[in-house]
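Trainee: Below are the sequence and a predicted model; questions follow.
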Amino acid sequence: MLDEINNRKKALLEKIKEFRLLDDDFMSKVFEDDYECIELLLHIIMEKSDLKVKEAHTQYTIKNLIGRSVRLDIYAVDTVGKKYNIEVQRVDKGAAAKRARYNSSVMDANSLVPGSDFIDLPETYVIFITEKDIMNGNKAVYHVDRVIKETGKSFDDEAHIIYVNGAYRDETPIGQLMHDFSCKNPNEMYFKILADKTRYFKEDEKGVTAMCKIIEDLIDSEKKEIALKMLRDGKLQKEEIAKYFGLTLEQVEELERSQYVQS
């Protein structure tokens, strides 16, 4: 039993060593409750060194009572009321144009209280940091805004979409930032604040313990998701599913009940 525990811990520690800021679960933990880190990110991407954040959340869920809710990697509001959704995506389809459109629309839908005027809608930015250059333009940053085709003028609806090329490298702040997002070793990072937070979750005992808990929760969630799919398929008995996935029979039965609640 002790050997099994030690082997599991060793496997978790090896996994933590491989984490980068491009891994959204790790990124969310590094930026959690850290306005200074989020401001650094926005200063560089927005090219506004005076931007100040007054509210920020990671893994922030916006409910949609009649449609699909969304969970945002980072949600922030600056001191003049502009709203930002920052998403890290390693898979191209996760940063699809309609995903950006939907995130933008859900932020808008939750920005006005009943009776308020549409002119009160805040300026919003949906920002995708992608591992690859999904726009294939060899640019560091791509700005997407609505324009009037016939005149070429801006539609000026103050809804902006930005794609940041995670593969971009040079000695500018954005090139260095994207290097840091891909870096496993905090000692090789350019930005001290990001290096310090990364080092905390990779080397400090408390930080490593927090990351181990997150990984274990993710593994447990994935196991339950697969077990639920097998329950729906009906190919295995509940006792067999419990055995193969290391769950108790009570946990499997709770999953079975949950599928009827969700359906």
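Mentor: Received, thanks. Just so we're clear, the structure is a prediction, and the values are computed from it rather than from any experiment.
Trainee: Please make it C-alpha for all contacts and neighbour counts, starting now.
Mentor: Fine.
Trainee: For residue 113, see how far away residue 120 is.
Mentor: Residue 120 sits 10 Å away from residue 113 when distances are taken as Cα to Cα, to the nearest Å.
Trainee: meant to ask about residue 10, not that
Mentor: 50 Å.
Trainee: Take this one as well and set it beside the first:
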Amino acid sequence: MDLGKVVITLKEKEEKVKDLRPIDDVFFEVLANDVNFCQEMLQILLEDKNLVVKDVVVQSSERNLYGRSVRLDALCVLGNGKKCNVEVQRSDNDDHLRRVRFNAASIAVKDSQEGEKFEQIEDIIVVYISQFDIFKADRVLYHVDSTIRETGNRVDDGLYRVFVNTEVKDGTTVSEYMECFLKKEVNNSKFPAFTKRMNALKHEERGLNAVCEVMEKYEQKAVEEGLSLFEKAITMLASGKSPSEVVLTGVPQNIVDRASRAMKPKLNK
């Protein structure tokens, strides 16, 4: 028994997760770790009611063979053998198209076999869920295809990209489904798997335990990353770098300020 581990009650766990929404990374990671939820989600977002999901691998799963550099919020294996990587993004602070390309390429390379012909490389679908309209064309759903510029003909290179957002409200089923991603509770008869999964994670002990466990992992990772950045700042300041130079290397200003304060007693000796 770990005597240093704080045990919290079921009620306290409910309080801890009550404000989490499907659009939040930490919550979606647990939410998507369910075949029925992912199957219903992809049937709606890919507009294919016959679509089947056979398996799901989430970012924190021990079965994740792709590494943390490849974002796998939910990698779904479909009934036809294709893989569909679902990503969730709240902040508009990245080059989203390049992120999609990198992750899809990483999955394809990891899953390819030595000596395999290119025609044997598996098709990959990417569903990119964002809290903002990425293309600012007032649409809830976008399909991005590779095309020949001169003819306008579509080229099938095995990569299918679908971008969907929670910002645009157009009255469609997809839009209604995406609205659920912004809610703390979901109770919609149109989306029974979504409703059931949300209720399990918010109000049942097993689900609450799963959410809290992932939250703790995220919190621990944040602490470790903060400590690493703090140590980097201390080392750079000690070598004569100015605070502004340290910030330019990617260390947040607040961590540089803390490191500077920690260095002052040593400098005054």
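Mentor: Cool, got the structure. Remember, it's a predicted structure, so these values are computed and weren't measured experimentally.
Trainee: Residue 10 and residue 113 of the first structure: which is more packed in?
Mentor: Shown here are residue 10 of the first structure and residue 113; by other Cα atoms under 10 Å, residue 10 has more neighbours (12 against 9).
Trainee: How about the contacts made by that one?
Mentor: For residue 10 of the first structure, the contact set (Cα atoms under 8 Å, 6 or more residues apart in numbering) is empty.
Trainee: wait, what's in contact with residue 48 of the first structure?
Mentor: residue 42.
Trainee: before we move on, what SS does the aligned residue in the second structure for it have?
Mentor: In the second structure, the residue matched to residue 48 of the first structure (TM-score structural alignment) is residue 48. At residue 48 of the second structure the chain is in coil, as set by DSSP: H, G, I helix; E, B strand; the rest coil.
Trainee: Next: residue 156 of the first structure.
Mentor: Residue 156 of the first structure ends up coil, using three-state DSSP.
Trainee: Would you mind measuring from it to residue 122 of the first structure?
Mentor: For residue 156 of the first structure, the distance to residue 122 of the first structure - Cα to Cα - is 12 Å.
Trainee: next one: residue 56 of the first structure
Mentor: 16 Å.
Trainee: try residue 226 of the first structure
Mentor: 40 Å.
Trainee: Secondary structure element holding residue 55 of the second structure?
Mentor: Using DSSP states H and E, residue 55 of the second structure sits within strand 53-57.
Trainee: Could you check that strand and say which residues are buried?
Mentor: 53, 55, 56, 57 (16 or more other Cα atoms under 10 Å).
Trainee: The following helix or strand past that strand aligns to what range in the first structure?
Mentor: From strand 53-57 of the second structure onward toward the C-terminus, using DSSP H and E, the following helix or strand is strand 74-78. Across the first structure, the stretch matching strand 74-78 of the second structure (TM-score structural alignment) is residues 74-78.
Trainee: Tell me which stretches of the first structure form strands.
Mentor: Per DSSP state E, the first structure carries strands over the ranges 53-62, 70-78, 83-89, 124-130, 141-144, 159-165.
Trainee: Redo the ones you listed as JSON lines? Include distance to residue 41 of the first structure.
Mentor: Formatted as JSON lines, the strands of the first structure follow (distance: least, Cα to Cα, whole Å):
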{"stretch": "strand 53-62", "distance to residue 41 of the first structure": "11"}
{"stretch": "strand 70-78", "distance to residue 41 of the first structure": "11"}
{"stretch": "strand 83-89", "distance to residue 41 of the first structure": "9"}
{"stretch": "strand 124-130", "distance to residue 41 of the first structure": "11"}
{"stretch": "strand 141-144", "distance to residue 41 of the first structure": "13"}
{"stretch": "strand 159-165", "distance to residue 41 of the first structure": "11"}
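Trainee: what's the neighbour count on residue 157 of the second structure?
Mentor: 13.
Trainee: scratch that, residue 143 of the second structure
Mentor: The burial count for residue 143 of the second structure: 11, using other Cα under 10 Å.
Trainee: For the equivalent of it over in the first structure, give me its contacts.
Mentor: With TM-score structural alignment as the criterion, the equivalent of residue 143 of the second structure in the first structure is residue 143. Residue 143 of the first structure makes contact with 160, 161, 162, 163, according to Cα under 8 Å, 6+ apart.
Trainee: Among those, pick out the one closest to residue 95 of the first structure, please.
Mentor: If you rank the contacts of residue 143 of the first structure by distance to residue 95 of the first structure using Cα to Cα, residue 163 comes first, at 8.6 Å.
Trainee: Give the aligned equivalent of the closest one in the second structure.
Mentor: By TM-score structural alignment, residue 163 of the first structure lines up with residue 163.
Trainee: tell me the contacts of the closest residue to residue 197 of the first structure other than its chain neighbours?
Mentor: Excluding the flanking residues, the one nearest residue 197 of the first structure by Cα to Cα, 6 or more residues apart in numbering is residue 30, at 5.9 Å. Neighbour list for residue 30 of the first structure: 21, 194, 197, 198, 201 [criterion: Cα under 8 Å, 6+ apart].
Trainee: quick one: which of these is most hemmed in?
Mentor: Going by other Cα under 10 Å, residue 198 tops the contacts of residue 30 of the first structure with 28 neighbours.
Trainee: what about it, distance to residue 163 of the first structure?
Mentor: 24 Å.
Trainee: Pull the contacting residues for the counterpart of residue 134 of the first structure in the second structure.
Mentor: Residue pairing (TM-score structural alignment): residue 134 of the first structure is matched to residue 134 of the second structure. Neighbouring residues of residue 134 of the second structure by Cα under 8 Å, 6+ apart: 92, 163, 165.
Trainee: ditto for residue 29 of the first structure
Mentor: residue 58.
Trainee: what span of the first structure lines up against stretch 247-256 of the second structure?
Mentor: Counting by TM-score structural alignment, stretch 247-256 of the second structure has no counterpart in the first structure.
Trainee: And residue 218 of the first structure, what's its match in the second structure?
Mentor: Aligned partner of residue 218 of the first structure by TM-score structural alignment: residue 218.
Trainee: Same check on residue 173 of the first structure?
Mentor: With TM-score structural alignment defining the correspondence, residue 173 of the first structure maps onto residue 173 in the second structure.
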